[in-house]
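**Q** Sequence plus the predicted model coming up.
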Amino acid sequence: MWLTGRSVALIAAAVVSLLLAAIAGIPALLYVTGLCAGLVAVAVVLALLARPRLDLTRTVMPAIVEPDEVVEVEIRVGVRSGVPVVAGHWRDRLPSTVLGEATGTVPVTDGPYATVGYEVRGRRRGSHELGPFSVVVGDAFGLVQRSLSTGDRDRFIVLPRRSPLDVRVGPAGATDGATRLHPTSGLGQDDVIARPYLPGDALKRWHWKATAHHGEPMVRQEESELRPSVLVVLDADPRVHDQAGFEWSVSAAASVVAHYGTRGFDVDLATGTQSVSLESGHGLQDALVVLALAEPDSTPLVIPARERTTFVLTGSLDTTTAARLLDAVPSRDTIAFVARGTTEGGRDILAAAGWHVVARDAGDGLEQAWLAATGVTSS
């Protein structure tokens, strides 16, 4: 609680009036002294008796967003008090990872609650915390003010940045012999099932009518054809990453998951002890949220033992960390995106196991590394 400028001015006026009354012998000025000092004293007493409490409801829309997407925050705020108080300036604390202004003046309303709002944008992936909220309240004459705050916090998640990958290039993707396609409605003649083109599909299988209908390459498919499956592994071991390299790997993992997930693949994502499975692309957002919240972690990888095309996103490997990856990743049909700082011994270990190694720098675009991986796996 503090005195405002008005209170300071009244106290100064009381002091001056008292001095003039004593020096100039004007007793009437003592009434001015009493009035000014009394107003401040009454305001302080009422402020002590008020014991105001803050009620707050914060709504964040949407709670999961793409990078730089606008997040709208609406706050319903009310002050409960033993005596009437006036709410003034408010502020919602924002982390340095978001862009926006969360300050203003509480509007005057007829009811006990007022609504304020603001917009923010997330600058980087991850969970961003909003709050605590604080508001300044005072008496109707603006003599005494105090700050009320609430510890309530809310969060929104920014998904990783992703790069579009050319469907005409890149690894073809292995299939899992135990997984078969679910029947789908055909778009072509004679009840032939059509699905999106996948790298490695023969030209003779193109379904021209379905391609024209969808506006993207489509191919003919038998109902018994195996549904393609891939595994994406984010190696979060802090020993192999610097900050920029880890962010590159997270963004690349998100791009590969989205690329195959939106094209009907079964995709498994593994990072540390966490794993997410997408069946024909369903559950993509769950996988992206896991990547949005990913942090360097030395926990050993836990990966289901199934042979399929595998993408490993890692950093600077030596012989020890390369051997660790080989033990953790069950598939030999693997492409590893490694930092250029990887030792020759580390590369040799991976190459000897049949892995295709693609070197990258943290400043490289994923598209370059993707082109380097073209045609290195079997379909």
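**A** Everything's here; your move. Residues are numbered from 1 along each chain as shown.

**Q** Please count neighbours and contacts with C-alpha atoms only from this point.
**A** Will do.

**Q** Without its sequence neighbours, what residue ends up closest to residue 358?
**A** Distance criterion C-alpha to C-alpha, 6 or more residues apart in numbering; nearest residue to residue 358, sequence neighbours excluded, is residue 337 at 4.8 Å.

**Q** Kindly confirm my reading that the one you found is in a strand.
**A** Yes - counting by DSSP: H, G, I helix; E, B strand; the rest coil, residue 337 is found in a strand.

**Q** and it, how many neighbours?
**A** 25 (other C-alpha atoms under 10 Å).

**Q** Which residues are in contact with it?
**A** Residues in contact with residue 337, defined by C-alpha atoms under 8 Å, 6 or more residues apart in numbering, are 311-315, 357-360, 369.

**Q** buried stuff in stretch 176-184?
**A** residue 176 (16 or more other C-alpha atoms under 10 Å).

**Q** Distance across it, terminal residue to terminal residue?
**A** 19 Å (C-alpha to C-alpha, to the nearest Å).

**Q** Any idea how far it is from the middle of the chain?
**A** 33 Å (C-alpha atoms, centre = their mean, to the nearest Å).

**Q** cool, stretch 344-362 as well?
**A** The answer for stretch 344-362 is 31 Å, by C-alpha atoms, centre = their mean.

**Q** any idea how far the residue nearest to residue 221 when sequence neighbours are not counted is from residue 111?
**A** Nearest-residue entry for residue 221: residue 193, 5.3 Å, with adjacent residues in sequence omitted and distances by C-alpha to C-alpha, 6+ apart. Separation of residue 193 from residue 111 (C-alpha to C-alpha): 61 Å.

**Q** Settle it for me: which of these two has more neighbours?
**A** residue 193 (20 against 7).

**Q** In this structure that one contacts residue 220, no?
**A** Yes - look at residue 193 against residue 220 with C-alpha atoms under 8 Å: they come within range, at 5.9 Å.

**Q** Contact partners for residue 136?
**A** If you count contacts by C-alpha under 8 Å, 6+ apart, residue 136 has them with 87-90, 145-148.

**Q** In ChimeraX, select just the buried ones from the residues you listed.
**A** Selecting only the buried entries of these in ChimeraX, with 16+ other C-alpha under 10 Å as the criterion:
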select :87,88,90,145,146,147,148
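
**Q** And here is the other one:
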Amino acid sequence: MITTRGWAALGAAAALVLLYAGFGEPELFAGGVFLVGSVTAGTLIVRRSRPDADLTRQITPLRLHEGDRARVEIRIFARRPLRPLIIEDEVSKLGRARFATSRAARNTTVSAHYEIVCRPRGVYQIGPAELIISDPLDLAAVRATTGGIDRLVVYPAIEPLSGLPATRGHDPSVQSAHPSHAPSGGDDFFTLREYRQGDDLRRVHWPSSAKRDELMIRQLEIPWQSRALVLLDTRAKTHTPESFEHAVKGAASVLHHFFGAGYVPQLWVGDTVRPSGSAPYELAMEKLAAVQPMESLDLRHAVLRMRRYGHTGGALVLITGALDEDTLAVYQTLGRDYGKTVLMVVADEEPQFLVPYKLGGAAAAVVGLDDSWAGAWTEAIGAGRWSSASPG
């Protein structure tokens, strides 16, 4: 409760008393008593002024990408009168905001705001805040923690891309023709499955249910042309710190482009790809905001495990920092499940190991650390003229 200045005042008071004992000057003793009295009075003041308030935050905008500025507005509701106080609000890894407010009457609201430069990408914690009240001489202070913890999610930076794959004709995973769809969603009749408790009875397929003597549900799926998989190679051995960040930026740009065009892309970063939920764009971008290189990722086996969930679709996008046998094996494994494949590589020059991918029909976008993804993407997809050859 006693501040650094207060302890310094008490030390000076002790020195003055010692000097009084040595020289007998009453002014020295009076000075020591004054300092001790000032610290005591300040302590009593702040004890009676302990803040009793609620703090809330509002962060805008809701979607933030690396390099953007976030505005954090703080509102403090005083349940009893407040002396002038200092607010400290910490943003993990990004710094601390500190500002002063004026007096506040009971049941009134005091507001303030500050800005955060959102760099680098990541998931950050804001709060809890500290309210600090001190005496006029700053000899004593009292701190009170208030407000909850808010999350600040900084998505990777993105580049605007143009051009989409031409995914028409046959689903590569099913030996029958599906209707051609524009990538805008909608439901296609796909298969049947057994009824589960909670299923919508309007989806019961009655002819099949009568034939099998049990309820069968029509399984509806997104048209295959609208599905896509964005696979980010997160192995640490294939990246430098700089190339990894550029690869993450490329993945974020492709996801943003696909979602904006009406596709339903899935993101894989070394984990298990599962159905996204109610906010697929936000979930995918938050995953990219937090992703880090993985030291022990077995890419081949991880992809084989992921493939068991039956993901197929119109477009496969494979993003890496270096081509090796594992990435080729992944392409040969997954390329059969997708109509078109594009390979995005962060490299200063075109890798020699790129030939098997091109022979297999993949389009390739190779960029250096200082190059843009946008031009390489447009050139790679060739305005939709992708080869239809099967890989490997």
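**A** Noted; the coordinates are in hand. In this text the structure is predicted, and so the values were computed from the model without any measurement.

**Q** How close are the two chains, by TM-score?
**A** In this superposition the chains share a TM-score of 0.67, using TM-score structural alignment, normalised by the length of structure 1; 328 aligned residues with a C-alpha RMSD of 4.5 Å.

**Q** if we go to structure 2, which of the contacts of residue 136 of structure 1 are intact?
**A** Shared with structure 2 under both residues aligned by TM-score structural alignment, their matches' C-alpha atoms under 8 Å, the contacts from the contacts of residue 136 of structure 1 are 88-90, 145-148.

**Q** next one: the longest helix along structure 2 to chain centre, how far?
**A** Ranked by number of residues, the top helix in structure 2 under DSSP state H is helix 26-48. Remark: helix 26-48 of structure 2 is offset 51 Å from the chain centroid, using C-alpha atoms, centre = their mean.

**Q** So residue 306 of structure 1 versus residue 24 of structure 1, what's the distance?
**A** For residue 306 of structure 1 relative to residue 24 of structure 1 (C-alpha to C-alpha), the value is 100 Å.

**Q** now swap in residue 298 of structure 1 and tell me
**A** 82 Å.

**Q** got it, and residue 98 of structure 1?
**A** Distance from residue 98 of structure 1 to residue 24 of structure 1, by C-alpha to C-alpha: 62 Å.

**Q** Tell me which of those two has more neighbours.
**A** residue 98 (16 against 10).

**Q** Touching, the more buried one and residue 121? I think so.
**A** Yes - if you go by C-alpha under 8 Å, residue 98 of structure 1 and residue 121 touch, sitting 5.5 Å apart.

**Q** what's the burial count for the residue nearest to residue 52 of structure 1 when sequence neighbours are not counted?
**A** Leaving aside its chain neighbours, residue 52 of structure 1 sits nearest to residue 81 (4.1 Å; criterion: C-alpha to C-alpha, 6+ apart). By other C-alpha under 10 Å, the residues close to residue 81 of structure 1 number 14.

**Q** what does residue 28 of structure 1 give?
**A** 11.

**Q** Then residue 291 of structure 2?
**A** So residue 291 of structure 2, with other C-alpha under 10 Å, has 19 neighbours.

**Q** what does it align to in structure 1?
**A** Aligned by TM-score structural alignment, residue 291 of structure 2 pairs with residue 294 of structure 1.

**Q** Wait, a helix at that match?
**A** No - counting by three-state DSSP, residue 294 of structure 1 falls outside a helix, being coil.

**Q** list the contacts for it?
**A** When contacts are counted by C-alpha under 8 Å, 6+ apart, residue 294 of structure 1 touches 126, 236, 250, 271.

**Q** Just give me the closest of these to residue 210 of structure 1.
**A** residue 250 (34.7 Å; C-alpha to C-alpha).

**Q** right, and that closest one touches residue 291 too?
**A** Yes - between residue 250 of structure 1 and residue 291 there is a contact under C-alpha under 8 Å: 6.3 Å.

**Q** got any residues that touch both of those two?
**A** Going by C-alpha under 8 Å, 6+ apart, residues that sit against residue 250 of structure 1 and also against residue 291 are residue 160.

**Q** any idea what residue 325 of structure 2 aligns with in structure 1?
**A** Match for residue 325 of structure 2 (TM-score structural alignment): residue 319.

**Q** quick revisit: and of the contacts of residue 136 of structure 1, the nearest to residue 131 of structure 1?
**A** Checking the contacts of residue 136 of structure 1 against residue 131 of structure 1 with C-alpha to C-alpha, the nearest one is residue 90 at 11.6 Å.

**Q** what do we get in structure 2 for the closest one?
**A** In structure 2, residue 90 of structure 1 lands on residue 87 (TM-score structural alignment).

**Q** so which helix or strand takes in its match?
**A** Using DSSP states H and E, residue 87 of structure 2 sits in strand 85-91.

**Q** I'd like to know which elements that strand is packed against.
**A** strand 95-101, strand 122-126, strand 129-134 (3 or more C-alpha pairs under 8 Å, 6 or more residues apart in numbering; DSSP states H and E).

**Q** Same list, those, but as a markdown table with distance to residue 31 of structure 2 please.
**A** Formatted as a markdown table, those follow (distance: least, C-alpha to C-alpha, whole Å):
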| stretch | distance to residue 31 of structure 2 |
| --- | --- |
| strand 95-101 | 31 |
| strand 122-126 | 44 |
| strand 129-134 | 22 |
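
**Q** Of all those, which one is nearest residue 164 of structure 2?
**A** strand 122-126 (28.7 Å).

**Q** between the closest one and strand 85-91, how many degrees?
**A** If you take axes from the mean of the first three to the mean of the last three C-alpha atoms, to 10 degrees, strand 122-126 of structure 2 sits at 160 degrees to strand 85-91.

**Q** ok, back up a step: now, of the helices and strands packed on strand 85-91 of structure 2, which is deepest in the fold?
**A** strand 129-134 (a mean of 23; mean count of other C-alpha atoms under 10 Å).
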